[in-house]
Each structure stands twice: as C-alpha cells, then as structure tokens.
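1. Kindly return the folded structure for what I paste below:
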Amino acid sequence: MNAPPATPPVPAARAAAGRSLVTAGRALLALGVVLLLWYVCTAATGWVSPNTFPTPLEVGSALRQIATEGYANAALLEHVLRSVVLVTMGFVVASTIGIALGLAMGASRTVEALANPIFLVLRPIPPLAWIPLAIVWLGLGDAAKIMVIFFAAFVPSVINSFTGVRQIDRPIFEAAAMLGVHGARYWRQVLIPGALPSIFTGLRLSLQASWTTLVAAELVGAVAGLGQILNQASQDIYPAMIVVGMASVALCGWLMTLGLGWLERRVMPWKVR
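-> Alright, predicted model coming up:
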C-alpha cells in the first residue's frame, strides 16, 4: 500500500502573512464592537449625555472642522507634524545618551560608581516636575518641551540598557575573554547584541513616556500641537474636539511604536516572535 504523498510545508512567509491577517481581522472586529457600543450608548439610546461624552457623529464633525478649517491656531496636520517632530527629537537624543550611559554603567563598575549616585537622584523626579525649570531656563518655546521629553525618555533607556548588560550570561563573557575579544569589537559583538532585547524594551517605554510628557508640556505655552488641541478644547468645553485630540495622540503613538517594532525586527532577526 502506497503511503499518501507528504503535504508540502507551508512557506514561513505565507504563514507569517496568514497570522498577520488574522491579527488584523481581530483588531478590526474589536474596533467595530467598540464603535458600535459607543454609538448605542450615546446616539441611539442617550444613556450617556452628549455633554459628558460626544457621539460618533459629533466627533466626525469636529474632525472635519480641524482638518479643513483648523482649530487652536492650526489645522490637524500641522498639529500632528509639530508634535511628532518634538517627540522624535527628544526621544532620539534621550535614547542615544541613555543607551550609551546604561551600557557603560553595565560594562564598567567604575562608571557605575561615578554615574549611579547622580542618576539615583534624578530618577525619582517626575518628568512633569521639570516643566517650571525648563520654562525658566528656555522659555516657552520648543526647546523647553524637548528638555522635558528628554528627561521622560532618558530614565527608561538607562535602566533597561544597564539591565540588559548585567543579564548577559557569564559564559559569554568568558568565551569573549578566551577568544581575545576586546575594545570596540567587544562592544560590537558582545555587549550590544546581548543587551539588545532589553534596550528595545527601554525604547518602547521611552517612546510612551515621550508622548505622555509632550501632551502635558504642550498644555503650557504651545502655539500648535496635539496638547494645544486638548488645552483649547477643554477651555471651550468641546468634548468632541477633546476626543479628536486624544485619538490623534493614540494614533501617532501607535504608528511610531509600529516603526520601532519594524526596526527591532531588522536589528534582531534572530528573535523568535
């Protein structure tokens, strides 16, 4: 009796695409359920007063207004671009310095002894506590907001980079010593690859902290930006525009997180997902 022909294996790319479609379908289904519940609770039944939370139609009207006519000194695209630029600048500078310091502290007990006391003093200070000092030093311009974002993103980058180095298995260091790996090669082939998973965890936390801090920083003295939308809409008692501002922050943060995930997959192709 002849055995049935073996089923050819499904290519990995096709399997990954199938998983992505399933994940996207579930996400769209969940979003549709939320939108339906929102409509039922507000517009259809009136269980939630429009003064408390707007209906989907009111939010759509507010979105058209800010996209076409503008609101809070600018159109939506200008608000988004301004906030994205500020977050990117603060995040990149803080992450670059934070990762370098964290790796150095993890690799050298001497650097840790010198830098850790200062870091432990700065670490408990909430990022928003830097806002008054940033205004005194740098005024109400973008530099003050970037400074506040810097301190928000700096701490997670340092902590996770330091932890990533200290979590590298000891046999890896012993093997590097036996093979004579030193200097820049030691950093490039041992420390950085070993700490990368923890570094990207810190980057995700830093990005989240950057967006949270940006909105708070833009509540004071901003000409344009997503925080300015929220500030102006709260003064105007405009719940629909507040929801538009909140949704814009969520969308921008989600897209930047996706970009960070794409970078992580390119940098660490060996990581199992």
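2. can we go C-alpha only for contacts and neighbour counts from here?
-> Will do.
3. if I pick the residue lying closest to P156 once chain neighbours are set aside, what's in contact with it?
-> Spatial nearest neighbour of P156, excluding adjacent residues (CA to CA, 6 or more residues apart in numbering): G202 at 5.1 Å. For G202, the contact set (CA atoms under 8 Å, 6 or more residues apart in numbering) comprises P156, S157, V158, I159, N160, S161.
4. Please give the structure of this sequence too, so both can be compared:
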Amino acid sequence: MKRLAALGWPALGVVTLVLLWVGAALYMGKPHVLPGPWAVAETMFSMRGPLVVAAAKSLSRVGVGWLAAAAVALPAGWAMGAVPALDRELRALLSLLRPIPPFVWLPLLLLWVGIGEPSSWMVCFVAALFPILAHARQGVAETPVALAAAAENLGATGLHLWARVRVPAALPLTFTGLKAGWSLAWMSVVAAELVGADGGLGQLILDSRNLARPDLAMSGMAVLGAVAAVTGGLLGWAERRVAE
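-> Here you go, the predicted model:
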C-alpha cells in the first residue's frame, strides 16, 4: 500500500501538469508559441535519432566532468574531515569559490582551453566539485569518535582504519554529495553547450529557438529531465546497494 501511495502522488503530479499544459495550449490557440503535449510527443518521435545523439553527447560531458570532480573531491574532502589543520587552511578559500555559479567560469574557460569539449568538461567539473567535497568532508568529520576509538583499540590503524571505519561511516553523506554534484553538473552542461560546444541538448535547444520550433525545444527539455531522473535513480540504487 505504501509503495502504491509513493507511486500515486508523483503520477498525480505529472497528470495534473499535463492537464494544465493542455488547457494552456488550447486557451492560447497558438501552437507556434505553446505547442500541446501531442505536438511535442510527435516531435520527440520524429526527431528521436537527433535527440538520442544529443542526449548521449550531453551525458558523456557530464560523466567526464563528474568523474573528474569525484576523483579530486573525495580524497580532498575526506582528508579535510580527518585533519582539522588542513580543513582550517582550505575552508576560507573554498568559501570564496563555492558561491560562484559554474557557468560564470565559462568566459575564462573559453580563453584558457578554447571552444569545444574541454570547456564543457570543466564547467561540469566545477559544478560537481564543491558539493562532493563538502559532503565528503562532513561525512568523515562526523564519524563518531567512539566508533573510531573502538576500531583503534581493536588494532585498526592507517589504511585499515580508513577502509573499515571512516569511509563506510562517511558513505551516506558522500553519496548525498555525489548525487548533488551530478544534478548540478547536469544543469550546468546546458549552459556550456549553449556557448562553447558542438552538439548536445543545450545546442539542440538553442537551434530550436533559431528555427522558431518551440516543440523541438520542449522535446529537448523533456529528454533532459528524463535522463536526469534516470541517472539520479541509478545513483540512488547504487547508494542502496552499497549500504547493504
């Protein structure tokens, strides 16, 4: 019953949104401005090839940036959580950099690495870096002192202590950071593709504006949301499997 309720409320929200969309499209009566769901569905079917290619390009860019951010942020965050002196040294710098939106880095990145894949990777990297770093740090810093002390009394030291106690204790918050980093990177890749990338969902949406095709723009947005939901669900599944 609880599972049905958990599925029912999101489904009700989707149905309500679609009905409001249908009503607004019929009321406006201008499909070249606000196409209805049927027109968008038809466009998604007829343009399924380009949409899949664009989604694959965007997904690869997010994946590269997110993996690079995780490779840097996880060890750095765990080290900051375990070493208070290092945390004090880096926290001020991070507090200055973290509030800067990822897409604000685009002009500099275009100058440094040029137009193309590297600038898109770097935008996704910056977007994912700080949430992963912050949650990894917090996860280790909040490891119960009694738990670490008990492991040390049983002979756990060095890497064994990290592998058996600190990292497992930090995993819930670490996965929260990984999911937040993925979401921010996925949102940021569109901005990067609008400016400095060839192909991708962001470029497709920009082209739809130039072609006066709101149905194509909304198709790209729908695919963007669907891919984000699926990949976010996969990360949640991985988190549950690791927790087991």
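5. returning to what we had before: the residue nearest to P156 of the first structure matches what in the second structure?
-> G202 of the first structure maps onto G177 in the second structure, with residues paired by TM-score structural alignment.
6. what's the spacing between its match and L67 of the second structure?
-> 13 Å (CA to CA, to the nearest Å).
7. Next, format the contacts of G202 of the first structure as TSV and append distance to S20 of the first structure and secondary structure.
-> Converted to TSV, the contacts of G202 of the first structure look like this (distance: CA to CA, whole Å; DSSP: H, G, I helix; E, B strand; the rest coil):
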residue	distance to S20 of the first structure	secondary structure
P156	29	helix
S157	29	helix
V158	33	helix
I159	32	helix
N160	29	helix
S161	30	helix
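8. State the helix or strand in which the residue nearest in space to the middle of the first structure lies.
-> Central residue of the first structure (CA atoms, centre = their mean): L207, 2.8 Å from the mean position. Using DSSP states H and E, L207 of the first structure maps to helix 192-218.
9. And that helix against the second structure, how far off on average?
-> Once fitted to the second structure, helix 192-218 of the first structure is off its aligned match by 0.7 Å on average (mean CA distance after the TM-score superposition for the first structure).
10. how about the next helix or strand after that helix, aligned to which bit of the second structure?
-> With elements assigned by DSSP H and E, the helix or strand that comes after helix 192-218 of the first structure is helix 226-235. Under TM-score structural alignment, the match for helix 226-235 of the first structure in the second structure covers residues 201-210.
11. and the matching stretch, how far from the chain's centre?
-> 21 Å (CA atoms, centre = their mean, to the nearest Å).
12. That one: average distance to aligned residues in the first structure?
-> Looks like 1.2 Å for stretch 201-210 of the second structure (mean CA distance after the TM-score superposition for the first structure).
13. Tell me which residues of that stretch come out buried.
-> For stretch 201-210 of the second structure, the buried set under the neighbour-count rule, 16 or more other CA atoms under 10 Å, comprises L201, G202, Q203, L204, I205, L206, D207, S208.
14. Go through these and name the one nearest A5 of the second structure.
-> Relative to A5 of the second structure, the closest of these is L201; by CA to CA it sits at 33.4 Å.
15. So V62 of the second structure sits against M187, correct?
-> No: in this structure, V62 of the second structure is not within contact of M187 by CA atoms under 8 Å, at 9.2 Å.
16. quick one, which of these two is more surrounded?
-> V62 (29 against 20; other CA atoms under 10 Å).
17. residues in contact with the more buried one?
-> V62 of the second structure touches W121, C124, W182, A185, W186, V189, counting by CA under 8 Å, 6+ apart.
18. can you list those residues in JSON lines and add distance to G114 of the second structure?
-> Formatted as JSON lines, the contacts of V62 of the second structure follow (distance: CA to CA, whole Å):
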{"residue": "W121", "distance to G114 of the second structure": "12"}
{"residue": "C124", "distance to G114 of the second structure": "15"}
{"residue": "W182", "distance to G114 of the second structure": "24"}
{"residue": "A185", "distance to G114 of the second structure": "19"}
{"residue": "W186", "distance to G114 of the second structure": "21"}
{"residue": "V189", "distance to G114 of the second structure": "16"}
